[in-house]
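J.: quick one, fold the following:
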Amino acid sequence: MIRLDNISKQNGHQILFIEASMGVQKGEKVGLVGPNGAGKTTLFRMITGQEQPDDGIVSIDAGMRIGYFSQDVGEMSGQSAVAAVMDGVGPVSALAAEMATLEAAMVDPDQADQLDAVMERYGEVLERFQELDGYALEARAREVLAGLSFSQERMDADVGLLSGGWKMRVALARILLMRPDGMLLDEPSNHLDLESLIWLESFLKNYDGALLMTSHDRAFMNRIIGKVIEIDAGSLITYSGDLDFYDQQRALSEAQRQAQYERQQAMLAKEIKFIEKFKARASHAAQVQSRVKKLDKIERVEAPRRRQTVQFEFQSPPRSGEDVISLRGVHKGYGERPIYQDLDFLVRRKERWAVLGANGAGKSTLLKLVAGDTKPDQGVVNIGASVKMGYFAQHSMDLLDGEETIFESLERSFPQAGQGALRTLAGCFGFSGDDVEKPCRVLSGGEKARLVMAKMLFDPPNLLVLDEPTNHLDMVTKEMLVASLADFEGTMLFVSHDRHFLAALSNRVLELTPEGIHQYGGGYTEYVARTGQEAPGLHPGG
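T.: The predicted structure follows:
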């Protein structure tokens, strides 16, 4: 289906692949893993022909259609989301666009003299549209967009007016509607809320083509894939099984390589000691020579490269009062649309509330009310005694000074801290060595999120209000954050679409639904067990 044989590829000075090989067969669902910058996107681009390997062969079965979703969605505007999605399928979308133009011409008084010609053309286009089952395609396009949390209103609006995250969903919907023979999905779980994520998971499980994907969302990957391909120092290593199995196998082979390395090092040390001891003695010259030759011929075992994960350790935050957040009789709406009516909600010390709700239910609004970013229309929001709040929102990343380097940014926030402490902090959040000299303007979304998080947690607040804190984080940073926050002694209120994050850190759930607001004691895992659903209004597999 898709094969790479003995691929070598270099980007500038960086060698990405050295005689690497892999294959993906029809019906296989494969997770592609490797550290940032290892070459995952380059691999996708070689399969689609956008880049060529320096050496080796990329072969795709004749006639195979491949759909490639990448983070770079390009320009979209001047058509509705539905039309943009249908565009990916070919002639049907062009016919749909022409029908819309002709329908407008029919009711345009300035074109009344051409009405007969317009009507005749409309009949031809309509007939061809029906032959290609155009109406069914539009219904399917709407179904896919609904799965990705589009309202009818948003489906029919101009794509150009959508935010970057929603444009990503349109680009993803285009590939899904196409139902190609092979799909390459580069981070499809970014920018999706929990409901869309669960819908996409179910869609991909039922997809019968070849799937190769990357994702920073562990739970999402684990439920879909049956095989892992790892990019490791220029090689492509294939493991059968999901990510959990891959982790076990990787740890096992690393332990074996370490033991092999240590045995060889001990043997080499013994030989070198002998050579050093007897090299000056004529009586041992022959033995010394033979051992030197033997050492020259030995193929050295390399020590396994340790994945650098530094654990971030919290300083203890100051203790807050028992009542940390209290909302009483809160009303909040936008224009005609009410979000909350008469909301009462109390958060006590050491509680960790996960806020769940479909798009538009008011999750971020609640966090903004607590953070003071927005005011209630009625009612009272109180923050308790001795509460020191840390608020992470998506716009926090826009507040970084683009001209400062990472290190200068940390230094300005903590002028009293020593260089060593700040370098350790930067290292914990994935900025090691020269990385700290990068100016903030060149940072990726994930790097900005890590920097903002590092600043927030270095001098720890006792209340963390987090809106999608894992959105741009890779799996390693996410694991570090979950482990660190598990030891956090304060109070948390957060929104996340990452089920691992939700399950590991919550001990209370606030569910926002059109029918009302429900509070659950016990964390996300208990919520799923009690309601039989992973997100409000969604049932397993639905």
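J.: switch to C-alpha atoms for all contacts and neighbour counts from now on
T.: Fine.
J.: give me the element residue 423 is part of.
T.: helix 419-428 (DSSP states H and E).
J.: continuing past the helix ranked longest in the chain, what's the next helix or strand?
T.: If you go by DSSP state H, the chain has its longest helix at helix 243-278. Following helix 243-278 in sequence order, the next helix or strand is helix 285-297 (DSSP H and E).
J.: to compare against the first, here's the next sequence to fold:
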Amino acid sequence: MIRLDNIGKQNGHQILFIEASAALQKGEKIGLVGPNGAGKTTLFRMITGQDQPDEGQVAVDRGVTIGYFSQDVGEMSGRSAVTEVMNGAGPVSEVAAELKELEAAMTEPDRAGDMDQILERYGEVQARFEEMDGYALDARAREVLSGLSFSQEMMDGDVGNLSGGWKMRVALARILLMRPDVMLLDEPSNHLDLESLIWLEQFLKGYDGALLMTSHDREFMNRIVNKIVEIDGGALTTYSGDYEFYEQQRAQNEKQQQAQFERQQAMLAKEIKFIERFKARASHAAQVQSRVKKLEKIERVEPPKRRQSVAFDFPQAPRSGEDVVSLKNVYKGYGSKRIYEGLDFMIRRKERWCVMGINGAGKSTLLKLVTNTTEPDDGTVTVGGSVKTGYFAQHAMDLLDGENTVFEELEESFPQAGQGSLRTLAGCFGFSGDDVEKRCRVLSGGEKARLVMAKMLYDPPNFLVLDEPTNHLDMATKEMLIAALAQYEGTMLFVSHDRHFLAALSNRVLELTSDGIHQYGGGYTEYVARTGQEAPGLRS
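T.: The predicted structure follows:
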């Protein structure tokens, strides 16, 4: 359906692709992977024709429809969310728009003379609309929006009043409703809660078109894709299998390439030693000449490209008392909406609680109560002795000084630390070389999240409260964070929609549901085994 033949592409001084080739066939579901800045978004733009390769060609079969979801959703306002979604549904939405125009024309007195033509055209368009199952469009649009956690009120309200994250969902719903032959999805799992993520997973599994997508959620990727295309060093390499298989295969390939490289280096060293030893002797001149020629013809094996992955070693946090936080008979509401009524909850040292619940269940509110960033309406929140809290919330990223460079931000936070130590810290969180000189105002969401995390973990608290810490983080940074937090000796309370993160780090689950609050011993994996569901909103 889509072929990339020997494409070359350069952005400024950066070479993204050199003679790169890949193909997307009917029914394939491909995960596109590669380090940040490798050219994943550029590849999408070349397939949609928004960008052109410098060399080679991108061939799309005639008549193939493509739906492209990107992080740049554009302006939306003045229409309801459901209308916005229906307007993006491809040809059927154009037919619906003409139908509306013709209905309006029928009521205009000054068009009375054209009524026969209008009625004739209306009959044709209506038949076409029925043929395309257009009358089911509203219901289908609502079904998709409901799957992405929209309430009826949000569906019918002005899309302009929604936050950026919810507008992203509207843009995604448009592509899903369109059901094109090919879907290109750039990070569709960002900004989704766990229930929406699992719904989307099921939707994409049942989608019979071709899919090419990027995602920083390994669990989501693993369950959907049956092939991986990796962008690395300007080349496109295809692996059959899911993300986990790709990781194993790539590690094995690297190992084999390293072994080949080392064998060849040993052989070359031996040959060069012989040439050096006998080049001055006339008796060996023919042998020396023959070996020199042989060396010139040998195709050199390159060592495998080393992925930059830096481990972060947790400095030891000071020990807290056994009782970390106690909530007794806590009441909390916003306006007429009651969130907590008589909540009793205790967090003890070394417990790692993940908080689960649908949107609006009170997950972030609980974190704010525990960190004293909001007060209960009634009841008490008591923090135990020697507890030092570190709170990561999305708003923390807005508190960075825009004019500071990354390095200055770290220096201001830790004036006693040495330059080498701060550079190592920056490197662990993905700021190497000139990246430390970037001003905070130009950082991406992911870079800001990494910087806030670095500041919080350098002088570690013994109680970590994390609200969606993996939003914006790429897979490599997530893996580093999980590995670091697995070694952490303190106490944790966190909210995350990343199932890999939940399973790796929790040893307790607090579930917030409409019929009460449930506590589970054991982590997220045990919770899934016990309840039979991966998220509270999916339970019958």
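J.: quick one: TM-score?
T.: Overlay of the two chains. TM-score (TM-score structural alignment, normalised by the length of structure 2): 0.94; 535 aligned residues with a C-alpha RMSD of 2.5 Å.
J.: related to what we said a few turns ago, residues of the helix or strand following the helix holding residue 423 of structure 1 that come out buried?
T.: Next in sequence after helix 419-428 of structure 1, counting helices and strands by DSSP H and E, comes helix 445-458. Residues of helix 445-458 of structure 1 classed as buried by neighbour count (16 or more other C-alpha atoms under 10 Å): 447-458.
J.: stretch 245-257 of structure 2 too?
T.: Result for stretch 245-257 of structure 2 [16+ other C-alpha under 10 Å]: buried residues 245-246, 254, 257.
J.: likewise for stretch 488-507 of structure 1?
T.: Result for stretch 488-507 of structure 1 [16+ other C-alpha under 10 Å]: buried residues 488-503, 505-507.
J.: please apply the same query to stretch 205-220 of structure 2.
T.: 207-220.
J.: mean deviation (superposed) between the host helix or strand of residue 183 of structure 1 and structure 2, please.
T.: Using DSSP H and E, residue 183 of structure 1 maps to strand 182-186. Its aligned residues in structure 2 lie a mean 0.4 Å from strand 182-186 of structure 1 after superposition (mean C-alpha distance after the TM-score superposition for structure 1).
J.: which residue comes closest to residue 446 of structure 1 once chain neighbours are left out?
T.: residue 472 (4.3 Å; C-alpha to C-alpha, 6 or more residues apart in numbering).
J.: that neighbour against residue 189, yeah?
T.: No: if you go by C-alpha atoms under 8 Å, residue 472 of structure 1 and residue 189 don't touch, sitting 10.2 Å apart.
J.: and these two? which has more neighbours close in?
T.: residue 189 (25 against 21; other C-alpha atoms under 10 Å).
J.: now the spatially most central residue of structure 2: how far from residue 200 of structure 2?
T.: Centroid-nearest residue in structure 2, with C-alpha atoms, centre = their mean: residue 216, separated by 3.5 Å. As judged by C-alpha to C-alpha, to the nearest Å, residue 216 of structure 2 and residue 200 of structure 2 stand 15 Å apart.
J.: now do residue 320 of structure 2
T.: 41 Å.
J.: same deal with residue 189 of structure 2?
T.: From residue 189 of structure 2 to residue 200 of structure 2 the distance is 8 Å (C-alpha to C-alpha).
J.: residue 143 of structure 2 too?
T.: 12 Å.
J.: on that earlier part again, adding distance to residue 55 of structure 2, write the buried residues of stretch 245-257 of structure 2 out as CSV.
T.: What follows is the buried residues of stretch 245-257 of structure 2, written out as CSV (distance: C-alpha to C-alpha, whole Å):
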residue, distance to residue 55 of structure 2
245, 32
246, 28
254, 29
257, 29
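J.: between the residues you listed, which is closest to residue 480 of structure 2?
T.: residue 246 (18.9 Å; C-alpha to C-alpha).
J.: and for the nearest residue to that closest one once chain neighbours are set aside, the neighbour number?
T.: Distances taken as C-alpha to C-alpha, 6+ apart place residue 239 nearest to residue 246 of structure 2, at 6.1 Å, with adjacent residues excluded. The number of residues packed near residue 239 of structure 2 is 18, by other C-alpha under 10 Å.
J.: now do the SS call for residue 239 of structure 2.
T.: Here residue 239 of structure 2 is strand, with the state taken from DSSP: H, G, I helix; E, B strand; the rest coil.
J.: ditto for residue 123 of structure 1
T.: Per three-state DSSP, residue 123 of structure 1 ends up helix.
J.: wait, residue 468 of structure 1 touches residue 497, no?
T.: Yes: counting by C-alpha under 8 Å, residue 468 of structure 1 does reach residue 497; the two are 7.0 Å apart.
J.: mean deviation, the one helix or strand residue 211 of structure 1 maps to versus structure 2?
T.: Assigned by DSSP H and E, residue 211 of structure 1 falls within strand 210-214. For strand 210-214 of structure 1, the mean deviation from structure 2 after alignment is 0.5 Å (mean C-alpha distance after the TM-score superposition for structure 1).
J.: ok now that strand, how far from the chain's centre?
T.: 14 Å (C-alpha atoms, centre = their mean, to the nearest Å).
J.: that strand aligns to what range in structure 2?
T.: Taken onto structure 2 by TM-score structural alignment, strand 210-214 of structure 1 occupies residues 210-214 there.
J.: quick check: residue 466 of structure 2 touching residue 389?
T.: No: Residue 466 of structure 2 is beyond contact range of residue 389, at 10.5 Å (criterion: C-alpha under 8 Å).
J.: what touches both of the two?
T.: By C-alpha atoms under 8 Å, 6 or more residues apart in numbering, residue 466 of structure 2 and residue 389 have no common neighbours.
J.: show me what contacts residue 528 of structure 2?
T.: 534-535.
J.: how about a cut-off of 10 Å?
T.: Shown in contact with residue 528 of structure 2 (C-alpha atoms under 10 Å, 6 or more residues apart in numbering): 503, 534-536.
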